[in-house]
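**Q** predicted coordinates and the sequence they were generated for:
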Amino acid sequence: MKVTISDIAKAANVAKSTVSKVLNDSPKISQETKQKVREIMKQMNYTPSSIATGLARQSSCNIGLLVDMSKESEFLNQFFYNIIGGIESVIAPLKYELTISNVQHNSPEGHFLNRLVFSKRVDGIIANNSVLTEELSEALNQLEFPYISIGEIMTPGSWVDFDNETGGNMLTEHLIEQGYSKTAFIGGQQQEKIYTHRLGGYLNALQQADLTVPQPWIINCKAEEHDSYHAALELLQREERPDSVVCMNSYVAFGVLQAAKALGIDVPSELGIAAFDDYPLSRYTTPPLTSLNIDTFKLGVSSGQLLMERIRGNDAPHKHLLLEPELIPRESTMRTRFSGATS
């Protein structure tokens, strides 16, 4: 079995990053530690990977932002360009360039590992967690190549995300404070981590208030206007219906709003509607929608900062950063007088 950096690190009782620095003769490592690690390498007949060593030595002053061009929703929206702006605001003053690249999962020749990593065209990678599969994360970890996931990942690695569970809790607590007690949840798919966290916050707020809802009031559907409209239309015509809805995003909320209008249900006196994501419809609907502001520019800034930390000191521990959303109360939930912002 081939001896790896991990084997050497374990035998020497040092971090993998220390072994990597010894391979590159880093001045940050003491001569005593270098001698100890090199002796163990000799004893274990370790042959360093030329790829990993080369990656550690060469800088391109370039950052790769990975997108999956087969998923238009990932790059044809305002959030994507806000993230780009946030990353650029961090790396540009440090004389780094940003390269946007298609991940190309199904093309071995064009795969980003070959085009960007092995070719040393970038010093680090930023990608959404829908792009960074467990397999890809493990491959980058094995190469000790710096990367940041936008969105939580299960494999060891650094990531930044919004606290979606707290967001679900905030929206539901707000509805309860406004006098609503029968709150449904519409939108999202069960296998999506973001859905799981948002739903978890909603359920936690209900539990804290000693409230329960029928299971049929938690509706999975595509998080877009058409499906949510039909889901809400069916839900709001039941004999037992909710008096409020937490929506997976503003598109879902718009569908729910249209269903309420079609059924002659007044918002907010008969139905409160609150949603994740403030863009692009929330402040312009009738009535304007209560929503969570998720600052995607800040998401880009944070991912850029975390990546530069890893590039400049690859022995830095992995970090998990959760950003706090901001509640923006508007007329769609204003059953009682509210003193907060109404922008």
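**A** Arrived safely.

**Q** make it CA atoms for all contacts and neighbour counts henceforth
**A** Will do.

**Q** all helices for this structure, in order.
**A** Read by DSSP state H, the chain holds these helices, from start to end of the chain: 5-12, 16-23, 31-43, 50-57, 78-91, 112, 134-142, 164-177, 193-208, 225-235, 250-262, 296-312.

**Q** another structure for you, compare them:
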Amino acid sequence: MDLLYREIAEKIRKKIAGGRYSVNSKLPSEADLSGELKVSRPTIKNAVRVLVNEGVLSCVPSVGSFILRKPGERIIIGYIAPDLSDPFHTDMISCVEKLTNEKGYGLTVAASGETVEEESRAVVRLVKNGAVGVLASRSLNIALEKSRFKIPLVWCGGIPADSENDRVTIDNKKGMLLLVEHLISLGVKKIGYVEAEKKSKFMSERGRELKNILADKIIKVRDEWFVCSDVSGEEGEHNLFERFLKNGLPEAIICYNDLTAAGIINAALENKISVPERLKITGFDNIGLSRFFKVPITTVNYKIAVIAEQALELLLKRISGSRENTVTAIIEPELIVRQSTKLLE
């Protein structure tokens, strides 16, 4: 009798493989399967657990089991982010692809764009491409889509505060503190902040944490030195730097990320302002390109490879049916000092 549930699992596999139960659809209820296959519900429950552990089914408590893929098909992981051309996501995808290849899994990626509609279409593409779980970085409405498609989701990088999904991210407060203490050690007393993110009209957690840290360090914060814009790219960063020129330059500018820092450095150099002698500039993330910009950037190491590995591990556990409580993994940041704040030998 102990092997009966395995026989039932095999029968369900064959029905899925033959198209009787289609991928992305809900499996018949335990009661219906019990009647159809003429076995007890506990036997059905054990058979379903076997298929969940294989990544064929996903079980949603109080809702039911959903078919993720046909038996024998390669497990495919999805990755979704607003802009796949962003070097941060390029680095993250590279790490995830390396990890999935090592495990024999496939990877499909999609850009979620700048509207809820674009994001919804992107999630549909991932599911149609066979994704049985999704790694997500910053989202407009993806938690809703996850609920709709019944596939596991893990946040890596930017995460919504109200999400009930597993998440792996960096300690932004600690990262900002490392940058501030580094600048203070160089004698800096006047610090500004720049954030230029598409469709982001409100200051991020990094910006808010920086304001609090400066207040704790009794460093005066001038509102005109904290600039936030939803226009990114070369034009956006040059416009932001113009605002600094009009209001008087601080001694240092901390940027939301490395790409913004590169833009601010270019704008400073075009205005004959030397970096780091006259103005010190930092980034955040330590993307692969950060050491190759015109002036190599002092930054905070986001440890993308570590985040990718831990996020994928959590996702695979969820795909296998883990019902553990929501996991939040906070990665310790690391200061990387380069020429944008300090002349190095």
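**A** Looks like it came in fine. Since this is a predicted model, take the numbers as computed values, not measurements.

**Q** what number of residues lie near Glu345 of the second structure?
**A** Here the number of neighbours of Glu345 of the second structure (other C-alpha atoms under 10 Å) works out to 4.

**Q** same thing with Leu37 of the second structure?
**A** 12.

**Q** so how far is Lys70 of the second structure from it?
**A** In this view, Leu37 of the second structure and Lys70 of the second structure are 20 Å apart by C-alpha to C-alpha, to the nearest Å.

**Q** ok, now Ile218 of the second structure?
**A** When Ile218 of the second structure is compared with Lys70 of the second structure (using C-alpha to C-alpha), they lie 60 Å apart.

**Q** ok, now Pro160 of the second structure?
**A** Distance, Pro160 of the second structure to Lys70 of the second structure, by C-alpha to C-alpha: 32 Å.

**Q** distance check, the residue nearest the centre of the second structure against Ala311 of the second structure.
**A** Taking C-alpha atoms, centre = their mean as the criterion, Ser137 is the residue nearest the geometric centre of the second structure, at 2.6 Å. Distance, Ser137 of the second structure to Ala311 of the second structure, using C-alpha to C-alpha: 11 Å.

**Q** okay, and the common contacts of these two?
**A** With contacts taken as C-alpha atoms under 8 Å, 6 or more residues apart in numbering, Ser137 of the second structure and Ala311 have Trp155, Cys156 as neighbours in common.

**Q** before we move on, the earlier item: next, format the helices of the first structure as JSON lines and append mean neighbour count and distance to Arg121 of the first structure.
**A** Formatted as JSON lines, the entries for those read as follows, by neighbours: other C-alpha atoms under 10 Å; distance: least, C-alpha to C-alpha, whole Å:
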{"stretch": "helix 5-12", "mean neighbour count": "17", "distance to Arg121 of the first structure": "24"}
{"stretch": "helix 16-23", "mean neighbour count": "20", "distance to Arg121 of the first structure": "20"}
{"stretch": "helix 31-43", "mean neighbour count": "15", "distance to Arg121 of the first structure": "29"}
{"stretch": "helix 50-57", "mean neighbour count": "15", "distance to Arg121 of the first structure": "10"}
{"stretch": "helix 78-91", "mean neighbour count": "19", "distance to Arg121 of the first structure": "16"}
{"stretch": "helix 112", "mean neighbour count": "20", "distance to Arg121 of the first structure": "10"}
{"stretch": "helix 134-142", "mean neighbour count": "15", "distance to Arg121 of the first structure": "15"}
{"stretch": "helix 164-177", "mean neighbour count": "22", "distance to Arg121 of the first structure": "34"}
{"stretch": "helix 193-208", "mean neighbour count": "19", "distance to Arg121 of the first structure": "32"}
{"stretch": "helix 225-235", "mean neighbour count": "20", "distance to Arg121 of the first structure": "41"}
{"stretch": "helix 250-262", "mean neighbour count": "23", "distance to Arg121 of the first structure": "38"}
{"stretch": "helix 296-312", "mean neighbour count": "21", "distance to Arg121 of the first structure": "14"}
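
**Q** dump these to JSON lines, plus distance to Asn106 of the first structure.
**A** Shown next, in JSON lines, are these (distance: least, C-alpha to C-alpha, whole Å):
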{"stretch": "helix 5-12", "distance to Asn106 of the first structure": "29"}
{"stretch": "helix 16-23", "distance to Asn106 of the first structure": "31"}
{"stretch": "helix 31-43", "distance to Asn106 of the first structure": "37"}
{"stretch": "helix 50-57", "distance to Asn106 of the first structure": "23"}
{"stretch": "helix 78-91", "distance to Asn106 of the first structure": "23"}
{"stretch": "helix 112", "distance to Asn106 of the first structure": "11"}
{"stretch": "helix 134-142", "distance to Asn106 of the first structure": "13"}
{"stretch": "helix 164-177", "distance to Asn106 of the first structure": "31"}
{"stretch": "helix 193-208", "distance to Asn106 of the first structure": "24"}
{"stretch": "helix 225-235", "distance to Asn106 of the first structure": "30"}
{"stretch": "helix 250-262", "distance to Asn106 of the first structure": "31"}
{"stretch": "helix 296-312", "distance to Asn106 of the first structure": "26"}
